[in-house]
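> The sequence and its predicted three-dimensional model are supplied below.
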Amino acid sequence: MDPDRLRRLTLTRLSDPCAVQVAAARRERPGPPDGDRVLIIAADHPARGVVRTGGRSMTDRADLLDRLCVALSRPGVTGVLGTADILEDLLLLGALDGKLVFGSMNRGGLGGSVFEVDDRFTGYDARSIVDMEFEGGKMLLRVDLDDDRTAPTLEACARAVTELAGHGRIAMVEPFLARRVHGALVNDLSAEAVTASIGIASGLGGTSAYTWLKLPAVDDMERVAAATTLPILLLGGDSGGDHADRLRRWEAALRPPNVCGLVVGRSLLYPSDDDVAAATDQAVSLL
């Protein structure tokens, strides 16, 4: 980002905090998704303390915003998912017109912490998502059957699903069955575990009318996706590993009729060759 542009962004935050709300009110809201596939760019990783991907640093905020603006400008990109700090920068930069915008709601379960499964709602709530005129909210739900701190997260997610639906807003739920392995919380990515997580997430709240599921692209996705009629978006994961192999896994996992797209962050924003536009276009081509 040009240093002058970055300075103007910071000075706006310093001298005119109301500019964020003004930009939100002026944002051109999108209509329903064009067709039956969507691509959402995820950018809520910094709030969980994730600062590296594929061995690279992601701490330069201006660089991250540049990458997000490139990705969001590509044809076929439907929207973005992020925390308030990032989404408000993008609003002030004018990068969110015509895009679906999802506010990240629970970021309190910091990665690697002893309280990781107790994922408090430290980001957006339903009221603030409505006030910002965003299209929905996203929540992470890790279920550790051996940790009673899972229960408050289940309850909070159920409440958020109900409240978002009450305002006609989408609840994007990202569920995992997880367990402690040598002290670290590890997601179970077996088809059986992902299928079980679908049942838990789908039943949250007083209605599922506005619920979308965000799931990993696992083997036997046909059988996994058959566990629900809710829209499924596949999560993209880290930028490490072989990108061609990742694209093949996404392509295979997109085949079930209720898999409706991708939610991808680091692997598109920080590709190994730094060509964000090309990486984003490749993802769009799968849809």
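Thanks, I have it. Numbering: from 1, shown residues only.
> use CA for all of it now, contacts and neighbours both
Will do.
> got the residue ranges for the strands in the protein?
38-43, 52-53, 56-57, 79-82, 100-104, 136-143, 170-181, 184-187, 211-216, 232-235, 259-264 (DSSP state E).
> quick one: which of those is nearest residue 197?
Closest to residue 197 of the strands of the chain, according to C-alpha to C-alpha: strand 170-181, at 5.6 Å.
> nearest to residue 200, of the strands of the chain?
Residue 200 sits nearest to strand 170-181 of all those, at 8.0 Å, using C-alpha to C-alpha.
> what helices or strands is the closest one leaning on?
Applying 3 or more C-alpha pairs under 8 Å, 6 or more residues apart in numbering; DSSP states H and E, one finds that strand 170-181 contacts strand 136-143, helix 150-166, strand 184-187, helix 191-202, strand 211-216.
> where does residue 93 sit relative to residue 157, distance-wise?
Remark: distance between residue 93 and residue 157 (C-alpha to C-alpha, to the nearest Å) = 31 Å.
> Residue 158 and residue 208 touch, don't they?
No - Residue 158 lies out of contact with residue 208 (C-alpha atoms under 8 Å); the separation is 10.2 Å.
> Counting neighbours, go ahead and name the busier of these two.
Comparing residue 158 with residue 208 by other C-alpha atoms under 10 Å, the one with more neighbours is residue 158, at 20 against 17.
> Quick one: distance of stretch 156-174 to the chain centre.
Here stretch 156-174 is found 14 Å from its chain centre; the criterion is C-alpha atoms, centre = their mean, to the nearest Å.
> Give the buried residues for it.
Within stretch 156-174, the residues scored as buried using 16 or more other C-alpha atoms under 10 Å are 156-165, 169-174.
> Looking at those residues, which one is closest to residue 2?
residue 172 (34.0 Å).
> residues contacting the closest one?
Residue 172 sits next to 136-139, 211-214 when contact means C-alpha atoms under 8 Å, 6 or more residues apart in numbering.
> next up, a second structure to put side by side with the first:
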Amino acid sequence: MSDTYEQIRQVRLHEPERIGELARRRSTRPIARDDGRLLLIAADHPARGALRVGSDSTAMGDRYDLLDRLAIALSCPGVDGLLATPDIVEDLLIMGVLDDKVIAGSMNRAGLPGAVFELDDRVTAYTPGALSRSGLDFGKVLLRIDLQDPDTARTLETVGRLVSESAALQLPIMIEPFMSRRRNGVVVNELTADAMVQAVSIAAGLGDTSAYTWLKLPVVPDMEKVMAATTLPVLLLGGDPDSGADDIYRAWEDALVLPGVRGVVAGRRLLYPENGRVADAVATAAGIVHSATPAVAR
């Protein structure tokens, strides 16, 4: 891959304008194909300073290793696309591995883990206009709601504006909502069905239309109750990378049959599997996502 990475460095040095051209000229596809399912590989972690995988606190900080893993994952049958921030999307565009893929651009967040301003989740990456100009397919934004933190009001207003701006451009936007609170100074998300129903209900009502709104949700106990709270399309979070793979895959299988669940967005779980075999982990995930038979909606 050394020649490929030298090409990236040369384009960034001498031809930065070419990056936008590559984005606009890439071959595209419908967001959902015949089975209505999506498997997206997530790589938006580095931009929020979340580099840890297992015991390695800077595993995702090696950009070349991460790009190697992403190139393998994106080449696997059944992988529909990518969720990432502009820097990673642009590296992969130069590498030529994003043709015929769905690209979800992360709007990222200012509220970095552990910061005193952690819940002040302002947009720091893609905007709806930038996504549209680049010919990308989705926007993604986090929404953490802490009823005891005044920064939540600003976050709600920001996400509502992003939903409206995206819809005006006919650009789908994924909201990843949580009810959150500080516990001993650390922000934690409430991963119960009741908390997720509350978060989903708040998220779905943001913006001047929900026509282009999707949700990105964790799998929690009593997931049927969560999915009964919304008619919006839902993609599942990949799950805790420190949990056992079998448990995660079983949770996906159970949730994917629920009405409204359209697929999975997974990152470290697939890019850094315990056995190191990225292609095998991705193949397993793709088989689960694209073989699931949804239940009949009520």
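Yep, that arrived. Because the structure is predicted, anything quoted here is derived from the model rather than measured.
> export the strands of structure 1 to TSV and tack on distance to residue 126 of structure 1?
What follows is those, written out as TSV (distance: least, C-alpha to C-alpha, whole Å):
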stretch	distance to residue 126 of structure 1
strand 38-43	19
strand 52-53	30
strand 56-57	32
strand 79-82	14
strand 100-104	9
strand 136-143	7
strand 170-181	9
strand 184-187	27
strand 211-216	14
strand 232-235	21
strand 259-264	21
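> For residue 14 of structure 1, find the nearest of those strands.
Among the strands of structure 1, if distance is taken as C-alpha to C-alpha, the winner is strand 79-82, at 21.5 Å.
> by contact count, what packs against that closest one?
With contacts defined as 3+ C-alpha pairs under 8 Å, 6+ apart, the packing partners of strand 79-82 of structure 1 are strand 38-43, strand 100-104.
> Out of these, which gets nearest to residue 272 of structure 1?
Smallest distance to residue 272 of structure 1 across these (C-alpha to C-alpha): 17.3 Å, for strand 38-43.
> Check which helices and strands the closest one sits against.
Helices and strands touching strand 38-43 of structure 1, as assessed by 3+ C-alpha pairs under 8 Å, 6+ apart, comprise helix 61-73, strand 79-82, strand 259-264.
> whereabouts in structure 2 does the shortest one align?
I take that to be strand 79-82 of structure 1. Per TM-score structural alignment, the counterpart of strand 79-82 of structure 1 in structure 2 is residues 81-84.
> distance from that stretch to structure 1 after superposition?
In the superposition with structure 1, the average deviation recorded for stretch 81-84 of structure 2 is 0.7 Å (mean C-alpha distance after the TM-score superposition for structure 1).
> List the contacts of that stretch.
38-44, 74, 98, 101-106, 265.
> and with 7 Å instead?
Around stretch 81-84 of structure 2, the neighbours that count as contacts under C-alpha atoms under 7 Å, 6 or more residues apart in numbering are 39-44, 74, 101-106.
> what's the matching residue for residue 140 of structure 1 over in structure 2?
Superposed on structure 2 with TM-score structural alignment, residue 140 of structure 1 falls opposite residue 142.
> Pretty sure that match sits against residue 173.
No - Residue 142 of structure 2 lies out of contact with residue 173 (C-alpha atoms under 7 Å); the separation is 10.6 Å.
> rewinding a little: okay if I get the helices and strands packed on strand 38-43 of structure 1 as CSV plus mean neighbour count?
Formatted as CSV, those follow (neighbours: other C-alpha atoms under 10 Å):
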stretch, mean neighbour count
helix 61-73, 18
strand 79-82, 24
strand 259-264, 24
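> Near residue 75 of structure 1, how many other residues are there?
Using other C-alpha under 10 Å, residue 75 of structure 1 is surrounded by 11 other residues.
> again, but for residue 32 of structure 1
8.
> Tell me who's in contact with residue 73 of structure 2.
278-279, 282.
> preserved in structure 1, out of these?
Here is what carries over to structure 1 from these, by both residues aligned by TM-score structural alignment, their matches' C-alpha atoms under 7 Å: 278-279, 282.
> rewinding a little: got JSON lines for the helices and strands packed on strand 38-43 of structure 1, with distance to residue 26 of structure 1 too?
Output for those, formatted as JSON lines (distance: least, C-alpha to C-alpha, whole Å):
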{"stretch": "helix 61-73", "distance to residue 26 of structure 1": "18"}
{"stretch": "strand 79-82", "distance to residue 26 of structure 1": "17"}
{"stretch": "strand 259-264", "distance to residue 26 of structure 1": "25"}
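> Which one of the ones you listed lies nearest to residue 145 of structure 1?
strand 259-264 (26.7 Å).
> now that closest one: how far from the chain's centre is it?
Put simply, strand 259-264 of structure 1 sits 10 Å off its chain's centre (C-alpha atoms, centre = their mean).
> which residues in structure 2 does it align to?
The aligned range for strand 259-264 of structure 1 is 261-266, by TM-score structural alignment.
> Average offset of that stretch relative to structure 1?
With mean C-alpha distance after the TM-score superposition for structure 1, stretch 261-266 of structure 2 departs from structure 1 by a mean of 0.6 Å once superposed.
> Name the residues that touch that stretch?
For stretch 261-266 of structure 2, contacts defined as C-alpha under 7 Å, 6+ apart pick out 36-42, 233-238, 256, 289.
> matching residues in structure 2 for stretch 164-178 of structure 1?
Per TM-score structural alignment, the counterpart of stretch 164-178 of structure 1 in structure 2 is residues 166-180.
> got the end-to-end distance for the matching stretch?
From its first residue to its last, stretch 166-180 of structure 2 covers 25 Å (C-alpha to C-alpha).
> swap in stretch 208-226 of structure 1?
Terminal-residue distance, stretch 208-226 of structure 1 (C-alpha to C-alpha): 17 Å.
> Contacts made by that stretch with the rest, please.
Stretch 208-226 of structure 1 has contacts (C-alpha under 7 Å, 6+ apart) with 165, 169-174, 189, 191, 194-195, 202, 230-235, 249-250, 253, 256, 258.
> which part of structure 2 lines up with that stretch?
Here stretch 208-226 of structure 1 aligns to structure 2 at residues 210-228, judged by TM-score structural alignment.
> in that stretch, what's buried?
210-220, 223-224, 226-227.
> count of neighbours near residue 8 of structure 1?
Per other C-alpha under 10 Å, the neighbour tally for residue 8 of structure 1 reads 12.
> any idea how far it is from residue 82 of structure 1?
Relative to residue 82 of structure 1, residue 8 of structure 1 is positioned 22 Å away (C-alpha to C-alpha).
> Residue 243 of structure 1: neighbouring residues, count only.
When neighbours are counted by other C-alpha under 10 Å, residue 243 of structure 1 registers 15.
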